[in-house]
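Novice: Attaching a predicted model along with its sequence, questions to come.
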Amino acid sequence: MGIADLEELRSIVNSTINDSNQHLKKDINQALHEHPETAYEEKFAHDTITKFLEDRGFVVKRSTHGLATSFEAEIGSSGRLVVICAEYDALPQIGHACGHNLIATSSIATFLGAAAALKQSGAFGRLRLLGTPAEEGGGGKAKLIDAGAFGDVSAAIMAHPMPQNQLSDESNNWSGLAAMKMIASHKFRTEFRGKTAHAANEPWNGVNALDAAVAAYSSIGLLRQQIKPDERIHSVIEVGGTVPNVIPDYTRMNWNVRSPTIAGADKLLSRVKANIQAAAAATGCELNYITAPTYSNMIANKSLCSIYVDEMSLIGEKVLLWREKPITASTDMGNVSQTVPSFHGAFGIPAAPDIALHNPGFAAAASTDEAHEACIKCAKGMAMLAIRVLLDDELAVDARGDFEHNQGW
């Protein structure tokens, strides 16, 4: 594949995405932002995206891999396979405060551009746009991995929006980050069961499940003093009782336990559980765990990241290749990166200095014209990354080698 061939394919990618830009903005980006849906409830997003693709002639499989709100659209019948992951779930109460409306838009644009270029090239290769629900705590990609959605994949790619000010420093104004390293996270709920009683008339006959939750929460607060700076423990009490004069016989807590690696997260989890079990024992409550898919730490593939940076530079975007310190957040794309060679980049969008992810202000930032244009630029780089994995044997081998020999960041 020569330089002239690549230039022709870039032209096709850019023109295809540009031609679809306004429809992507109105029919996908704005529509999803105005209809936020939480994990596994993304019915509007599922139907909106699949219709958008079907209207453009793509054959779409709905409700794939046992998940009602997952979907697949694929072109090609032989050769290497690149999967483009689309996220579209939102957060409870604060909507698209993680910008998944932009993720869906950039991934769909990537698929449109890469599909047009692959068709023009006449080469072997397969492209799949995979709808991945429930990234926000539901572990959709972990379930898709178990269902076989990432079998025989040469590369899986996607990108995430971030506040622009978190990407730049005093000397450089980076528009994006290629190697978006993220940490591992155990996610689970705890249920404490006690015995109800009248809180004034016979408190001695009660077993207070709220006391168990409070004791667990407090002891974990003390544990935080003794953990490493890059580790995190979070918890909320989801169910705490009803009225003050009835001793609660049931409480439920939701937990995240994070560490830079899955091995570190496992060790921290054992310490956290010791405190939770002590709270149950101290109050006489029964304890039950409700587990959710664990999010593995993200491994950034060096070869894929390098090509993305090169492609973005050709459209005038200055993307940072990597930085040593990981982002202390987690994603189920980490699980994918432990399964196949993966790219999970970041693109910056304008936001106030005090605005970060999972903040209502970021939801507002994710709806702006500037944010949309940033995700479209990112899509052009990802589309060419996908094409080069499909058509460049050396790149495909290098990316697989980075993955198999753990030569990532």
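Specialist: Looks like it came in fine.
Novice: hey, let's count contacts and neighbours off CA atoms from now on
Specialist: Fine.
Novice: Whichever helix or strand Arg252 is part of: how far from the chain's middle?
Specialist: For Arg252, the host element (DSSP states H and E) is strand 250-259. Its chain's C-alpha centre and that of strand 250-259 lie 20 Å apart, by CA atoms, centre = their mean, to the nearest Å.
Novice: Go through the helix or strand following it and flag the buried ones.
Specialist: Downstream of strand 250-259, the first helix or strand assigned by DSSP H and E is helix 262-283. Judged by neighbour count (16 or more other CA atoms under 10 Å), helix 262-283 contains these buried residues: 262, 264-266, 268-269, 272, 275-277, 279-280, 283.
Novice: go on, stretch 28-45?
Specialist: Neighbour-count burial for stretch 28-45 [16+ other CA under 10 Å]: 28-33, 35-43, 45.
Novice: What is the nearest of the buried residues of helix 262-283 to Ala386?
Specialist: Ile262 (28.3 Å; CA to CA).
Novice: residues in contact with stretch 5-23?
Specialist: Stretch 5-23 is contacted from outside by 109-110, 112-114, 116-117, 120-121, 376, 380, 383-384, using CA atoms under 8 Å, 6 or more residues apart in numbering.
Novice: Strands of the stretch 251-400 of the chain, start to end?
Specialist: With DSSP state E, counting those that start in this stretch as the criterion, the stretch 251-400 of the chain has strands at 286-291, 319-320, 342-349.
Novice: What helices and strands are in contact with the shortest one?
Specialist: Think strand 319-320. Packing partners of strand 319-320 (3 or more CA pairs under 8 Å, 6 or more residues apart in numbering; DSSP states H and E): strand 176-177, helix 302-313.
Novice: Distance from the chain centre to stretch 16-28, please.
Specialist: The chain centroid and the centroid of stretch 16-28 are separated by 23 Å under CA atoms, centre = their mean.
Novice: Next up, a structure to set beside the first:
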Amino acid sequence: MVSFTLADRSGAKSLSNIQKVINKSIENIDRELQGINHAIHSNPELGYAEFEAHKNIVALLKSQEIKVIPHAYGLETAFEAEYGQGGRVVAFNAEYDALPGIGHACGHNLITTGSLAAFFGVVGMLKKDSIPGRVRVIGTPAEEGGGGKIKLIDAGAYKDVDACLMTHPMAGHMFATKEQFAGISYGTSVASAKFKAIFHGRTAHAAAAPQDGINALDSAVLAYNGISMLRQQILPAQRIHGIILEGGEKANVIPSQALMDYNVRGSSLKETKVLQKRVVNCFEGAAIATGCKVGFEETNNYAELVPSRGLCNAYSSFMLDLGFPQLDKVTDIDNPPYAGSYSTDQGNVSYVCPSIHPVYIIPADDGASNHTKQFTKAAIKDEAYRLTIATAQGMAATAWKLLSDDEFAGSVKSEFEQTKADREEDMKTLPDIFNGHLVSL
């Protein structure tokens, strides 16, 4: 697919008065939004170390007389800002961590910019209509593997949230279709289970007394090979990837310790945990075969995205009105969410409140995909910024519909409660993954 650009925009309808107020409210803070976008992109910071981004975003919110809590929920680089009183609560998640070595190659500068813009769009409507309702923007650190939203969930950040929204930039060629589209509103992601395995053996002189040693590296290699063979018997959408972090320091010393880092992915959290159990069996079998002991440390679990069909339908409709058609057919009740191959801790949020995570297309040179240096360059182009603002307009309109339309809000809640009940029932049958061999590394 050729990347969707502003020039491809067509069929925009006459905007409602609500959409006009939202768009004008965002336009009024355009200079500040561009400033924060460039500030985050030009100073990439890794997860839980986004100190400058946190400082700059908090300063922007305060400059607009918004009540903001820095260092929120016990996380140094999290924040929470809110406007409004009573009523329902809609939150926008802002991500701003970068990737090591390649900066904002996943466009988190744009994610923050879009969520801030949507927040100010809803603030503009609340100032105009003064209905009961609150809008929040939550600063969520360390999405890139650190599970910041998981910590926020555990700290209660979403306990009173009626809906949570965010959007994510993508490169258009990543989608195998010839259709011209601006994004995907109704999409899911794969679940992910990250963990480490440590083997303990016994050192010995590798030449003089190898028989006295128990080789932890042998365990690691045996486990690695076993897992490689397991891949032939897993489902097409499942993934297993891992590395050996430690395996000894000198060739003439039998290694007494080996450390491995693994990530297992599947279409749902339940499916992923079942696969993880099979992977753990490979580690335990290797330990038995070599005489080592093995322990595991669970890093985190990213759930699959469970998008709210009602919220996605509203967002898709608003984006179409703005001239940005979506690829998915969310109005078809039998149509499943578009399956993405990535993982995100927004999936965990979708387990605790109605949520959406639409992706939108930004132009990227040389067929670049996310997590490449070329995408880092694409994420700071003016075209990418303008497309982000368009998604913010659609998000804000969707959020306003949930705050102002009781029937719509009720249907969103009802849908979520049903899917939540189904998930909770599924999770009751999960196996004991680590057989009591959890350790702290």
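Specialist: Now that the structure is in, tell me what you want to look at. Keep in mind it's a predicted model, so treat the numbers as computed, not measured.
Novice: Superposed, what's their TM-score?
Specialist: Superposed pair, TM-score by TM-score structural alignment, normalised by the length of structure 1: 0.92. Supporting alignment: 401 aligned residues with a CA RMSD of 2.0 Å.
Novice: farthest-separated two in the buried residues of stretch 28-45 of structure 1?
Specialist: Gln30 and Tyr40 (20.1 Å).
Novice: Aligned to Asn275 of structure 1, what sits in structure 2?
Specialist: In structure 2, the residue matched to Asn275 of structure 1 (TM-score structural alignment) is Cys282.
Novice: which residue sits closest to the equivalent of Trp204 of structure 1 over in structure 2 in space, ignoring its chain neighbours?
Specialist: Trp204 of structure 1 maps onto Gln211 in structure 2, with residues paired by TM-score structural alignment. Nearest residue to Gln211 of structure 2, sequence neighbours excluded (CA to CA, 6 or more residues apart in numbering): Ala204, at 7.9 Å.
Novice: Number of residues surrounding the one you found?
Specialist: Residues lying near Ala204 of structure 2 (other CA atoms under 10 Å) number 19.
Novice: Tell me which residue of structure 1 matches up with Leu75 of structure 2.
Specialist: Leu75 of structure 2 maps onto Leu67 in structure 1, by TM-score structural alignment.
Novice: Three-state assignment for the nearest residue to that match once chain neighbours are set aside, please.
Specialist: Using CA to CA, 6+ apart and skipping residues adjacent in sequence, the residue nearest Leu67 of structure 1 is Tyr40, 7.8 Å away. Recorded secondary structure, Tyr40 of structure 1: coil (DSSP: H, G, I helix; E, B strand; the rest coil).
Novice: so which strand or helix has the corresponding residue of structure 2 for Ala156 of structure 1?
Specialist: In structure 2, Ala156 of structure 1 lines up with Cys164, judged by TM-score structural alignment. Using DSSP H and E, Cys164 of structure 2 maps to strand 163-165.
Novice: Just checking, which helix or strand succeeds that strand along the chain?
Specialist: Moving toward the C-terminus from strand 163-165 of structure 2, the next helix or strand (DSSP H and E) is strand 168-171.
Novice: Now that next one on structure 1. Mean distance?
Specialist: By mean CA distance after the TM-score superposition for structure 1, the fitted strand 168-171 of structure 2 averages 0.8 Å away from its aligned residues in structure 1.
Novice: rewinding a little: mean neighbour count, the helices and strands packed on strand 319-320 of structure 1: which tops it?
Specialist: Counting by mean count of other CA atoms under 10 Å, strand 176-177 has the highest mean neighbour count of those, with a mean of 29.
Novice: In structure 2, what range does that one match?
Specialist: Using TM-score structural alignment, strand 176-177 of structure 1 pairs with 183-184 in structure 2.
Novice: How far off centre is that stretch?
Specialist: With CA atoms, centre = their mean, you get 16 Å for stretch 183-184 of structure 2.
Novice: Excluding chain neighbours, what is closest to Val294 of structure 2?
Specialist: Phe199 (4.5 Å).
Novice: count of neighbours near that neighbour?
Specialist: Per other CA under 10 Å, the neighbour tally for Phe199 of structure 2 reads 28.
Novice: List the residues that contact the equivalent of it over in structure 1.
Specialist: Counting by TM-score structural alignment, Phe199 of structure 2 lines up with Phe192 in structure 1. Taking CA under 8 Å, 6+ apart, we find Phe192 of structure 1 in contact with 209-210, 212-213, 249-252, 280, 285-288.
Novice: Double-check that Phe192 of structure 1 belongs to a helix.
Specialist: No. Read with three-state DSSP, Phe192 of structure 1 is strand and lies in no helix.
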